[in-house]
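> give me a model of this one.
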Amino acid sequence: MAVLTAITPIEYLKGVGPQKADVLKKELQIFTIGDLLEHYPFRYVDRTQFFKVSQLDASMLGAQVLGRLMLLQEVGEKRAKRLVGQFKDETGIMELVWFQQIAWLKKSLQVGSAYVVYGKPTVFNGAISITHPEMELYQAKEKKIGNQTLQPVYSSTEKLKKFNLDTKGLQKLVAHALETVLSTLPDDIPAYIRKEHRLIGLREAMLGIHFPPDQANYEHAVHRLKFEELFWIQLRLLRNKQVNTKKYRGHRFTQVGNHFNTFFNTRLPFPLTNAQKRVMKEIRIDTNTGAQMNRLVQGDVGSGKTVVALMAMLLAIDNGFQACMMAPTEILATQHYHGLKELLGENLCEIALLTGSTPTKERRRIHEKLEDGSLPILIGTHALIEDKVRFKNIGFVVIDEQHRFGVEQRAKLWRKNTIPPHMLVMTATPIPRTLAMTLYGDLDISVIDELPAGRKPIKTVHFFEGQRLRVFGFMRDEIKKGRQIYIVYPLIKESEKLDLLHLEAGLEYLMREFPLPDYRISIVHGKMPVKEKNFEMQRFVKGETQIMVATTVIEVGVNVPNASVMIIENSERFGLSQLHQLRGRVGRGAEQSFCILMSGEKLSKEGRTRLQTMVDSNDGFKIAEVDLQLRGPGDLSGTQQSGVLEMKMANLSTDQALLTEVRETIQHIFAEDPDLQQPSHQQLLAKLTQKGPAIAWDKIS
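Predicted structure coming up:
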């Protein structure tokens, strides 16, 4: 008979078979014995402690008692029928009660025998009882898995339970799996690292996570498995970064020429912050090494990322290359185009816009100028990655809000030159350091953590529904001053499930209670046709309307310096990241701006924390840290990033110190042994080559 290992299909494990294997695959994505061992318990029942009958009370969530079953009798009739047992220890007597499987229990339970009983104590008619207790015959000389341990509780589903794969059934399968393959599990983390970081062995950790004999054993197992999970993620990311830096040549930008200097000396609208200077210096160094740059620039709304990106593109032009910037929406691409054109002024260099709405004649002109090299900068949407868009010599690519693009879409830009262009990725979503280290571990990361001098912090306040008249009064005052206002709703139409102030009802209420004979309103939501949406947005941008009523479609892509008030309805329903992005739509002009968070009177603890965090802080990075703690890593702005965050043990909001420790360990490994050729690192190299994408997607930011 073949030896079973962790990679053996699950159907070959004792007690599984084809039918159970099929439901395990569909419900829990368990395909191999190893997958089953990585289906970790989500909590434990403490079976390490025994109580006496006299110690039991109804406040206990569960209790384990060792005693003897003295009597068993059937009482009641029909639906009221039940089986009652009398259970005794040296301190007293309690009742055990069953309402189901009565015939089977009468045959299988042994009156007079000693049992370990576990269940939730309740009080009925003044006496302690346990309903449907777990029963195990007590065998003093025999140590059995599942007795006198922290007993695992596994997540299951209704379909699994139909196949007896509830938590008890899964316990049995895991026990079989451990008995079958534990001795063959390879421990790929080198022995010297385990010793240095006081890690128990993998086999001991697997026993300790599934059937820990005590709390200390469990904690050692958790630490080992968290370390392991973070270790392999960081090893692969840092290896990719190292290999790609060697493998992929990059264009060398050796000159700082006329375009860069003219812009810096005569066109820069405000002095660069120290953070902008630092990031520009990092880009300058990267583009002069001869290796392809792959850098993430993250900065809060209004921190000046776009100016840095423009200066980097001008650097490319000074060295004889073309540059482009890709944005996820036509609105945002158009905004970048007009903003950059204004910054460049007249005669510095030509810039063009390419989107799905670009007329055919203009599109043809852009294609020709790209191919002959006379168009140095192109701004656009997905239209940039079409095959017919060919550059003469693309050397620098900027991708804005990169999480909104698929990996393959970004790769098409990467392939538009024989030597890949340098990549600068921008995100306005502040990312906590630990999340960035895991999500973008193979990129170099720059942070612009200062706002330009003179920018006034946005004042944020929280009002309940009963204070709406005060808000209306404030709106009137701001409009009289010539300011504009956003009002954002979470839904377009009324939802049967969510009692939210939706856009249509909100608009009706606004026009009834807040009549505006001299003012106009723009309405924008995601279900509008693109042309209509753009028309309404442009009316607001031009100042033809004073109030924009919208859904979160305006989260990214509207820049109206005159808009000084952001009102967010049902703000408790939004995540912190989204609230912060919405708030960033105001505060772009010289005047004081305000963000008003409207909510119902009843708030959950988490909802209250979110709103108070917004009132207390304008720092996107602090807000992101709170967000990470509240909801875990999840996805970045709603989009899962290539599976990097699919962690079963580690938690990026609580394991920051461990992640730093792991990353430093791996950096030390590569510093000492770049090609992993030392005998102690052979298993690391083997693990890295086991599986991996055929294309170096990780290189494409």
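
> could you use CA atoms for every contact and neighbour count after this?
Fine.

> mind jotting down where the helices sit in the stretch 451-600 of the chain?
For the stretch 451-600 of the chain, the helices defined by DSSP state H, counting those that start in this stretch cover 468-480, 503-513, 530-541, 576-583.

> winner for burial among those helices?
Counting by mean count of other CA atoms under 10 Å, helix 576-583 has the highest mean neighbour count of the helices of the stretch 451-600 of the chain, with a mean of 22.

> run through who's touching it.
301, 428-429, 552, 554-556, 566, 571, 595, 610, 614, 620, 623-624, 627, 637 (CA atoms under 8 Å, 6 or more residues apart in numbering).

> narrow the residues you listed to just the buried residues.
301, 428-429, 552, 554-556, 566, 571, 595, 610, 614, 620, 623-624, 627 (16 or more other CA atoms under 10 Å).

> closest to residue 272 out of the helices of the stretch 451-600 of the chain?
Proximity to residue 272, assessed across those by CA to CA, is greatest for helix 576-583 (23.0 Å).

> chain center to that closest one, what's the gap?
Centroid separation for helix 576-583 versus its chain: 16 Å, with CA atoms, centre = their mean, to the nearest Å.

> and for stretch 489-507?
On CA atoms, centre = their mean, the centre of stretch 489-507 falls 27 Å from the chain's centre.

> mind listing the helices for the stretch 201-350 of the chain?
202-210, 215-247, 258-262, 274-286, 305-318, 330-344.

> using JSON lines, lay out these together with mean neighbour count.
Converted to JSON lines, the helices of the stretch 201-350 of the chain look like this (neighbours: other CA atoms under 10 Å):
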{"stretch": "helix 202-210", "mean neighbour count": "21"}
{"stretch": "helix 215-247", "mean neighbour count": "18"}
{"stretch": "helix 258-262", "mean neighbour count": "17"}
{"stretch": "helix 274-286", "mean neighbour count": "17"}
{"stretch": "helix 305-318", "mean neighbour count": "23"}
{"stretch": "helix 330-344", "mean neighbour count": "18"}
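
> here is the second sequence; please produce its structure so I can put it next to the first one:
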Amino acid sequence: MDNLFKTPIEYLKGVGPERGSVLTSEAGIENAWDLLNYFPFRYVDRSKYHQIIDIPAMEGRAVQLKGTITGVRETGVGRAKRLQATFQDQSGTIDLIWFKGAKWIKDKLKPGVLFRLYGKPTLFKSTYNIAHPEITPFNGVAHEKGLQAVYNSTEKLTKKGLHTKGIEKLTYQLASEIKGKIPEFLPLSVLQQYNLISREQAYRNIHIPPSFEAVQKAQIRIKFEELLLLQMELLLRKNINLQKSSGYVFRQTGAYFDEFYAAHIPFELTNAQKRVTKEIRKDLRSGKHMNRLLQGDVGSGKTLVAVLSMLFGVGNNFQSALMAPTEILAKQHYQTIKELLAPLDIEVALLTGSTKKSERKILFEALSKGEIHILIGTHALLEPTVVFKNLGLVVIDEQHRFGVAQRAKLWKKNTKPPHVLVMTATPIPRTLAMTFYGDLDVSVIDELPPGRKPINTMHFFEKSRLKVFDLIKKEIALGRQVYIVYPLIQESETMDYKNLMEGYEAISRSFPRPKYQMSIVHGQMKADDKAYEMEQFAKGHTDIMVATTVIEVGVNVPNASVMIIESSERFGISQLHQLRGRVGRGAEKSYCILMTGEKLSQEGKKRLQTMVATNDGFKIAEVDLEIRGPGDIMGTQQSGILNLKLADLARDGQLVSAARQTARDILEEDPSLVQSEHQNLKIELKRHLKSKPNWSKIS
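Modelled structure (predicted):
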């Protein structure tokens, strides 16, 4: 790349040390290339003129007017002094106001002169005015720029004259000088396949826009190259991992798998479960290290697939480990799996933070001798004292709750890294899965077991609470159970507890003992107390479970038919969907009631409307991506892979797919990028990778 782009920002014409320093601190712009990659967030069409009469219909938007000044006056004194002018066109008049620079502007506002004016009207006491408009004499031609780029600025940048116009001036100057200085790195065949403009043309047109069509083509080109570099990074890492990491070979299905599959599976597998099990089986016998993500909505049967996978391990004389994020969930997995495998001669053990020291000693000894086939637990599995004889497979549930470093510790539990199956009940949109988990193979269970009825989801305002209580009483009378969940405000455990206890007392008045029995669970309780309350509910000894989101994962009570979510506007849509998944696990009709106050934001309304409209976790995930963006969904730990300036995973799904396919085609044809047409791509990819953190093999 040309040396021009390596120029420190302070040495560009019109910048200097002070402006350079604030551009770096406020916008991350350190050199000319960074400035060229500081893209406009919108464009204003300066070739069109509006009339004053049109302003009410264009509320909130800037307008360009053509007219004359019919009067100028100064009002106020001292700091309150301001300049007002009346601007007129053939359709009407509007007031212009300046709070600063009155003397300098007043001399320019000559009556009878035709002016071009640009600004954003605001409504004050039923009358529109424009504060601090841009105003210049009209020279009889359209605005010299036609389309004008608008850039993000900050208060500190603005103080140094780097408001949007100031930044536009710098980028305009730089973009005018780039001819012949930005090398193309996309192969000609790719440019032709997707009808993409050149890189140089894209950078010029995005900053000096000749038309909206040209801007759109420039944006598509830059988005595509951003996504292509990202996808190539992911596929290269995946290929390197596969080359470096040979995996244990699970040569046979084994007698344990065969017997369980033939005689002990409690219900018929869905086609999706069968397909995913075959994909995992193929990985485990391939001789390559498995690194697979298993996606499946709440209740889709991921645990059974995990059990079948672990049986492959036992049948090949390997041990397996299943790691869950909470003790509650680990215990539930232990009970479920122990019960499923009871007819077989397989030893299943549980290790959590509350496992007693005396029990640990016995467990560790049995584990190191290979007498325990499947170990289920929490973060306790990562401790150095946990030594396996022959660990071949690790299953990680709700994997986004574990940090990369934590997960990597499991790799060191054997001479070769064990195969890894990571599971999530949080559906991830395809574009995100291709990006965040691009170095994993992805399996999806997109089918619920037969007999599962869709949950009837309803939204009620506080004023309808009595209706909700009537529903609860009817369901309890039918022998069902009810969850009532309160939001968890991370900043204030005290407030969480207060909200929960106030709610508990109010519910107690409407559902008095001894007719109704209640359990209560919250984060401030001791683990044993929590476990006792949950056990009482699971055994049907209590009718209502009042809780914070501690029950989001890990509670499986088929008899529970109603989920009430209080202040549901304060939950993310994925969390609402997870909570809803706690009911609908039995054969009976189930309900999810979303309670809110009367005032809801537009975003809040969209979340609740989506929940009421669909039970499909993948549709919900798409809405979540649109509302929150990829970084928020995956969490800051995972969003470090994104360095996208223009591309948007929520809206550019087709481009993500095209970039993924192109990256795959290029690397299949030329894995080391040695062909002449890929030399510039290789250079650009190296430059791209220099700015990235070093990832662990487990994503």
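
> quick one on the thing from earlier: and the helices of the stretch 451-600 of structure 1 as JSON lines, adding distance to residue 202 of structure 1?
Conversion of these to JSON lines gives the following (distance: least, CA to CA, whole Å):
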{"stretch": "helix 468-480", "distance to residue 202 of structure 1": "59"}
{"stretch": "helix 503-513", "distance to residue 202 of structure 1": "55"}
{"stretch": "helix 530-541", "distance to residue 202 of structure 1": "55"}
{"stretch": "helix 576-583", "distance to residue 202 of structure 1": "38"}
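
> what about the buried ones among the contacts of helix 576-583 of structure 1, which are in strands?
566, 595 (DSSP state E).

> identify, from the buried ones among the contacts of helix 576-583 of structure 1, the entry nearest to residue 483 of structure 1.
Using CA to CA, residue 566 comes nearest to residue 483 of structure 1 of these, at 11.3 Å.

> next up, the contacts around that closest one.
Going by CA under 8 Å, 6+ apart, residue 566 of structure 1 touches 485, 486, 487, 488, 582, 583, 585, 586, 594, 595, 596.

> ok, the residues you listed in structure 2: which stay?
Among the contacts of residue 566 of structure 1, the ones still in contact in structure 2 (both residues aligned by TM-score structural alignment, their matches' CA atoms under 8 Å) are 485, 486, 487, 488, 582, 583, 585, 586, 594, 595, 596.

> what's residue 562 of structure 1 aligned with over in structure 2?
Counting by TM-score structural alignment, residue 562 of structure 1 corresponds to residue 559 in structure 2.

> let me know the closest of the contacts of residue 566 of structure 1 to residue 3 of structure 1.
Nearest to residue 3 of structure 1 out of the contacts of residue 566 of structure 1 is residue 582 (CA to CA; 58.0 Å).

> could you flag which of the contacts of residue 566 of structure 1 are buried?
By neighbour count, with 16+ other CA under 10 Å, these hold 485, 486, 487, 488, 582, 583, 585, 586, 594, 595, 596 as buried.

> from those, pick the one nearest residue 512 of structure 1.
For these, the residue nearest residue 512 of structure 1 by CA to CA is residue 487; the value is 15.6 Å.

> from what I see, the closest one and residue 548 are in contact.
Yes. In terms of CA atoms under 8 Å, residue 487 of structure 1 counts as a neighbour of residue 548; the distance is 6.1 Å.

> in structure 2, what residue sits furthest out from the centroid?
Distance from the C-alpha centroid of structure 2 peaks at residue 112, with 56.4 Å (CA atoms, centre = their mean).

> tell me which element the closest residue to it other than its chain neighbours falls in.
Excluding the flanking residues, the one nearest residue 112 of structure 2 by CA to CA, 6 or more residues apart in numbering is residue 68, at 6.0 Å. Residue 68 of structure 2 is part of strand 63-75, with elements assigned from DSSP states H and E.

> mean deviation, that strand versus structure 1?
Taken over the aligned residues, the distance from strand 63-75 of structure 2 to structure 1 averages 6.2 Å (mean CA distance after the TM-score superposition for structure 1).

> buried ones in that strand, by neighbour count?
By 16+ other CA under 10 Å, the buried positions in strand 63-75 of structure 2 come out as 63, 64, 65, 66, 67, 68, 69, 70, 72.

> and residue 435 of structure 1, what's its match in structure 2?
Checking TM-score structural alignment: residue 435 of structure 1 goes with residue 432.

> and the helix or strand harbouring its match, what does it pack against?
Element membership for residue 432 of structure 2 (DSSP H and E) is helix 430-436. Judged by 3 or more CA pairs under 8 Å, 6 or more residues apart in numbering; DSSP states H and E, helix 430-436 of structure 2 is in contact with helix 212-244, helix 653-669.

> the longest one maps to which residues in structure 1?
Aligning helix 212-244 of structure 2 against structure 1 (TM-score structural alignment) gives residues 215-247.

> how much does that stretch stray from structure 2?
Here the mean offset of stretch 215-247 of structure 1 against structure 2 after fitting is 1.6 Å, by mean CA distance after the TM-score superposition for structure 1.

> quick revisit: so who does the match of residue 435 of structure 1 touch?
Contacts of residue 432 of structure 2 by CA under 8 Å, 6+ apart are 630, 649.

> apply 7 Å and report the result again.
By CA atoms under 7 Å, 6 or more residues apart in numbering, residue 432 of structure 2 lies in contact with residue 649.

> cool, residue 6 of structure 1 as well?
So residue 6 of structure 1 contacts 32, 33, 34, 181, 185 (CA under 7 Å, 6+ apart).

> go through these and flag the ones preserved in structure 2.
Among those, the contacts conserved in structure 2 (both residues aligned by TM-score structural alignment, their matches' CA atoms under 7 Å) are 32, 33, 34.

> out of those residues, flag the one nearest to residue 166 of structure 1.
residue 33 (17.6 Å).

> pretty sure that closest one is touching residue 11, no?
No. In this structure, residue 33 of structure 1 is not within contact of residue 11 by CA atoms under 7 Å, at 8.6 Å.

> find residues that contact each of the two.
Shared contacts of residue 33 of structure 1 and residue 11, defined by CA under 7 Å, 6+ apart, are absent.
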